[in-house]
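J.: Below: sequence and its predicted model.
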Amino acid sequence: METRRFTVETAAAGTRLDVFLAEALGGEISRSRVKSLVEAGHARVGGRPASGAKQKLAEGDGVEIVLPAPEDPLPRPEAIPLSIVYEDSALIVVDKPAGLVVHPGAGNPDGTLVNALVAHCGPSLTGIGGVRRPGIVHRIDKDTSGLLVVAKTEAAHRSLSGQFAEHGRDGRLSRGYLAVVWGEPRPLSGIVDAALGRSTANRIKRAVVPEGRSDARHAVTHYRTLACGTAAAEAALVSCRLETGRTHQIRVHMAHLGHPLVGDPLYGAGVRTKAAKLEPAPRAVVEAFSRQALHAAELGFRHPDDDRALNFRSALPPDMTALAAALAIDLPENVTAG
């Protein structure tokens, strides 16, 4: 337990208690968290228990709030190896391998990135919503590899969540992905502006839907072809940048163009015959590739504490490098180095 004490100055007279405390604490915890603490009896005004979060303050009032120690995390810590790209007191950037689920859920109660982060970060997780846990502000699919930033404090969680909510429209956030797709996109670069919603044929899948449909979500992907394979392979390495962040967005948009990701079990079923037409050696590599060929290669954002621009790159992982080689795609140097 920690008790913080403040005195109400003239300028703050007449302010609601929860608003005053949220500002006095410098954004250390959210206003909703402050409100819940006040309502739970953790605040006093003038030496008496606060009457509620909306209590109006008078000049000279002494205000106290007790900050309970963060509760133990619900996901149990697990010593899962992590590839850490950057870490400080506010956040951690990891390079997630394919096959690792980000957050515990139905069917994946443990063995996730969150379990690994709880074990790795330990006491440096200062508590988000009163629980000592990592703050997940964005996710990538289990079988997508690449860069993720995770908050370690409540203030960092709010800042990063705000940046991801803007999807880069305000210039603070940038995300770049690398994908190996079937075929050679024409034109070689372009923009896919097509709303996404749940597929009516398969509830697990997303699909391009009319803008007016009730579940339609605006989705925009910018793509650029970086390298093409031989004519026989009919595959290409594509860079994708997100203007929005919808579930399966790149996978659906590239399939919508007629160029699904190699290995994609949901959206690439229609081009399985392409693999069957390959020579035995590349065919064996493609058929053994058991995930969608998608890698979160670039991530940029502003640091929550001092607004520094942070930018990170992750090299194409070995399995995608081998896949590209099998499909005779001559990889540019900038994708094979982080």
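T.: That came in fine, so what should we check first?
J.: contacts, neighbours, all on C-alpha from now
T.: Noted.
J.: State the helix or strand in which the closest residue to Pro77 other than its chain neighbours lies.
T.: Take Pro77 and drop its neighbours on the chain: the residue closest to it by C-alpha to C-alpha, 6 or more residues apart in numbering is Ala119, 4.3 Å away. Element membership for Ala119, per DSSP states H and E: helix 113-121.
J.: in stretch 62-79, what's buried?
T.: By neighbour count on 16 or more other C-alpha atoms under 10 Å, the buried set for stretch 62-79 is Gly62, Val63, Glu64, Ile65, Val66, Leu67, Pro70, Pro73, Pro75, Pro77, Glu78.
J.: Next, format the residues you listed as JSON lines and append distance to Leu17 and secondary structure.
T.: Output for those, formatted as JSON lines (distance: C-alpha to C-alpha, whole Å; DSSP: H, G, I helix; E, B strand; the rest coil):
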{"residue": "Gly62", "distance to Leu17": "11", "secondary structure": "strand"}
{"residue": "Val63", "distance to Leu17": "9", "secondary structure": "strand"}
{"residue": "Glu64", "distance to Leu17": "10", "secondary structure": "strand"}
{"residue": "Ile65", "distance to Leu17": "10", "secondary structure": "strand"}
{"residue": "Val66", "distance to Leu17": "14", "secondary structure": "strand"}
{"residue": "Leu67", "distance to Leu17": "15", "secondary structure": "strand"}
{"residue": "Pro70", "distance to Leu17": "22", "secondary structure": "coil"}
{"residue": "Pro73", "distance to Leu17": "29", "secondary structure": "coil"}
{"residue": "Pro75", "distance to Leu17": "33", "secondary structure": "coil"}
{"residue": "Pro77", "distance to Leu17": "37", "secondary structure": "coil"}
{"residue": "Glu78", "distance to Leu17": "40", "secondary structure": "coil"}
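J.: Against that first model, consider the following:
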Amino acid sequence: MTATSHLSARTDTTPPPSAETIAVTAPAAAAGERADRFLAGAIGSLSRSRVKALIEAGHARRDGAPLTDPAQPVRAGARYELRLPPPAPATPVAQPIPLAVLYEDADLIVLDKPAGLVVHPAPGNPDGTLVNALLAHAGAELPGIGGEQRPGIVHRLDKDTSGVMVVAKTERAHRALAHAFAERREELERTYLALAWGLPAPPAGAIEAPIGRHPADRKRMAVVPAGRGKPALTRYATERAFGTACALLRCRLATGRTHQIRVHLAHMGHPVVGDPVYGRRIPAAARALPPPLRAALLGFPRQALHAATLGFRHPVTGAALRFESPLPADMAGLLARLGGWAPAGNEE
């Protein structure tokens, strides 16, 4: 086995000098082994999970071609290259990213987050996040509020979920809002609109089931036995049904677990349209749609989930605040297409 480590040369198309590339030639004895396991063992200074993450993020090559599958079998004699990105800065930097601000005062900001915007920096999304935008918008008011990596963030929306969020601008506001969200106080109102496959029965009700990490896939959440997860309660009501193919649901969170609405609806047999994690299979309900409309729903590029309403008490004045966000254009367009389809027995 031969292994070399070198600093990439600085050109217009290569990483900066601080990015290190490690090259390894696979011996015959490694043939058939998982690529991530082989590279972790050959390099010695990186864990297999770290190597796997780097491969999935597009930092690996085999014989000059991109290597994106950590489980791909090793080929004897192949040259593997793994690029180590430069360390991320200890604190996020301000970036001038436009924000749709619904309300702002000395203590908080309420905004309408677009789908596709990550809330805070994390591996794979070191910048270009809501936090970077907030630092540019609020200047020196946010650093240190709630932690360096997540300044002012009280709650979060998934990258591909759109809608209303509140961010604290002072430590006092952050403590009060964080406590309100943690305690799920009655005055806290969080409602979402979700386009789900099929027609729930009953059309309105509650899903109460504990949520924890999926036993086989740690990147996913799942409904788990009591004692292995956290209690979770989602109330839902059907706003509009499109035959038996799909329904627009209004969901209200009584708790706030990771991916709660997406997990609960999938557990009930009605995954959110476009959900790449919890709606992987083509649902039987899709067969009720004409082919062009079916293709539009199956090809929707994100989970059709929108944080429509957020109500809470001002953390300093105590005033009742309530904000609404209209459906974004992509979801509104999808619903318009469904509305133009009139199946027999359609309920509205």
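T.: Great, that's in hand. Because the structure is a prediction, the values reported are computed rather than measured.
J.: where does the TM-score land?
T.: Overlay of the two chains. TM-score (TM-score structural alignment, normalised by the length of the first structure): 0.70; 253 aligned residues with a C-alpha RMSD of 2.2 Å.
J.: if we can go back for a sec, matching residues in the second structure for the helix holding Ala119 of the first structure?
T.: The alignment of helix 113-121 of the first structure onto the second structure (TM-score structural alignment) covers residues 130-138.
J.: average offset between that stretch and the first structure?
T.: For stretch 130-138 of the second structure, the mean deviation from the first structure after alignment is 0.4 Å (mean C-alpha distance after the TM-score superposition for the first structure).
J.: any chance of the buried residues of stretch 62-79 of the first structure in CSV, plus distance to Ala156 of the first structure?
T.: Output for these, formatted as CSV (distance: C-alpha to C-alpha, whole Å):
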residue, distance to Ala156 of the first structure
Gly62, 29
Val63, 26
Glu64, 24
Ile65, 22
Val66, 21
Leu67, 18
Pro70, 16
Pro73, 18
Pro75, 20
Pro77, 21
Glu78, 23
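J.: what about the equivalent of Pro104 of the first structure over in the second structure, neighbour count?
T.: Counting by TM-score structural alignment, Pro104 of the first structure corresponds to Pro121 in the second structure. Per other C-alpha atoms under 10 Å, the neighbour tally for Pro121 of the second structure reads 19.
J.: now the one 3 residues further on
T.: The number of residues packed around Gly124 of the second structure, counting by other C-alpha under 10 Å, is 11.
J.: gap between it and His155 of the second structure?
T.: Between Gly124 of the second structure and His155 of the second structure the computed distance is 20 Å (C-alpha to C-alpha, to the nearest Å).
J.: OK, contacts around Pro315 of the second structure?
T.: Applying C-alpha atoms under 8 Å, 6 or more residues apart in numbering, we find Pro315 of the second structure in contact with Arg172, Ala173, Ala176, Leu177.
J.: same thing but at 7 Å, please
T.: Ala173, Ala176, Leu177 (C-alpha atoms under 7 Å, 6 or more residues apart in numbering).
J.: Would you reformat those as TSV and include distance to Ala320 of the second structure, neighbour count and secondary structure?
T.: Formatted as TSV, these follow (distance: C-alpha to C-alpha, whole Å; neighbours: other C-alpha atoms under 10 Å; DSSP: H, G, I helix; E, B strand; the rest coil):
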residue	distance to Ala320 of the second structure	neighbour count	secondary structure
Ala173	14	21	helix
Ala176	14	17	helix
Leu177	13	25	helix
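J.: Good, we can wrap up now.
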